[in-house]
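1. Fold the following, please.
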Amino acid sequence: MDVEGVLGTISFDGEWVTITKTPVGPKPAPVRIRAADVTGTRYKPGTRLMHGYVQFVLPGSVPAGEKGGVLHAGRPPYEDPHSLSIPRKSNDLAEKLVAAVEQARD
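-> So this is what the prediction gives:
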């Protein structure tokens, strides 16, 4: 299952979540997270005016907070490796991906 984000994609194969971001500056390596290691998920659907996001919380890490400002308000910063901004058109797939990861965690 793949979800197209604003600057990247999130893939889930039933066991591993892979977040691949489109490079801004140096090319970031894809981040692979085992679903069993995820302690929580945060999902905010995108609207007509604002992008939403999907974020995965891991043990021992504090989830990145939502940024303020005009262009990036209401979502974690691009530099957060465990989240990805999503456009409104990806809401349905993102919701299904989050549900699948939550189910795989149990």
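
2. drop to CA atoms for contacts and neighbour counts, all remaining ones
-> OK.

3. In contact with residue 18, which residues are there?
-> Contacts here follow C-alpha atoms under 8 Å, 6 or more residues apart in numbering; on that basis residue 18 touches 10-12, 30-33.

4. Just the buried positions in stretch 61-77, please.
-> 63-64, 74-77 (16 or more other C-alpha atoms under 10 Å).

5. what do you get for stretch 7-17?
-> 8-12, 16-17.

6. quick one: contacts of it?
-> Under C-alpha under 8 Å, 6+ apart, the answer for stretch 7-17 is 1-4, 18-23, 32-36, 84-85, 97, 100-101, 104.

7. okay, now residue 105: neighbour count?
-> Residue 105 has 16 neighbouring residues, counting by other C-alpha atoms under 10 Å.

8. One more sequence to fold, the one below, so I can look at both together:
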Amino acid sequence: MDVKGIQGSINFDGDWVTITKSQAGAAATATRFRAADVTGTRFKSATTFFNGYLQFNVPGSLVDQEGRRNRRPTAADRHRLSFRKSANAEASQLLAAVEQARG
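-> Prediction:
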């Protein structure tokens, strides 16, 4: 199961979640963790004007600081990916599959 995001993608094979990010001028970096290690998730669906995001909380991840103005995870967080409105359905299906695998 794959979700194409902005400057990256998320892949879930039933056990492992792999988030691959590529930034301009840099090599792609991949972060891989087991679905069983996920302690929490955050999902915000995209709209016409704003991108959505999917964030996984795992031991050692950057947890979003409360009180930030827009309350969105930072781009430096390796355990989250932003996506466009066209990927809302795929992102919610991937989230449901990860939540079920956590279970």
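
9. where does the TM-score land?
-> Once superposed, the chains reach a TM-score of 0.87 (TM-score structural alignment, normalised by the length of the second structure), with 102 aligned residues with a C-alpha RMSD of 1.9 Å.

10. What about the buried residues of stretch 7-17 of the first structure, which are in strands?
-> 8-12, 16-17 (DSSP state E).

11. Which members of the residues you listed are the farthest-apart pair?
-> Farthest pair in these (C-alpha to C-alpha) is 8 and 16. Separation: 16.5 Å.

12. Columns distance to residue 42 of the first structure on top of the buried residues of stretch 7-17 of the first structure, output as CSV?
-> Converted to CSV, the buried residues of stretch 7-17 of the first structure look like this (distance: C-alpha to C-alpha, whole Å):
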residue, distance to residue 42 of the first structure
8, 17
9, 16
10, 14
11, 16
12, 16
16, 17
17, 14
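
13. Serialize the contacts of residue 18 of the first structure to TSV and add fields for distance to residue 48 of the first structure.
-> Shown next, in TSV, are the contacts of residue 18 of the first structure (distance: C-alpha to C-alpha, whole Å):
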residue	distance to residue 48 of the first structure
10	21
11	24
12	26
30	28
31	28
32	30
33	30
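
14. any chance you could map the strands in the second structure?
-> 2-5, 8-12, 16-21, 29-34, 40-44, 52-57, 80-83.

15. just so I know, which of those strands lies nearest residue 90 of the second structure?
-> Here strand 2-5 is closest among the strands of the second structure (C-alpha to C-alpha), at 5.9 Å.

16. And the closest one against the first structure, how far off on average?
-> Mean deviation of strand 2-5 of the second structure relative to the first structure after superposition (mean C-alpha distance after the TM-score superposition for the first structure): 0.4 Å.

17. Show me what that strand is packed against.
-> In this structure, strand 2-5 of the second structure packs against strand 8-12, strand 80-83, helix 88-102, with contacts taken as 3 or more C-alpha pairs under 8 Å, 6 or more residues apart in numbering; DSSP states H and E.

18. let's go with 10 Å and repeat that
-> strand 8-12, strand 16-21, strand 52-57, strand 80-83, helix 88-102 (3 or more C-alpha pairs under 10 Å, 6 or more residues apart in numbering; DSSP states H and E).

19. Columns distance to residue 44 of the second structure on top of these, output as CSV?
-> Below are those laid out as CSV (distance: least, C-alpha to C-alpha, whole Å):
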stretch, distance to residue 44 of the second structure
strand 8-12, 15
strand 16-21, 17
strand 52-57, 5
strand 80-83, 9
helix 88-102, 9
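
20. Cool, thanks, signing off.
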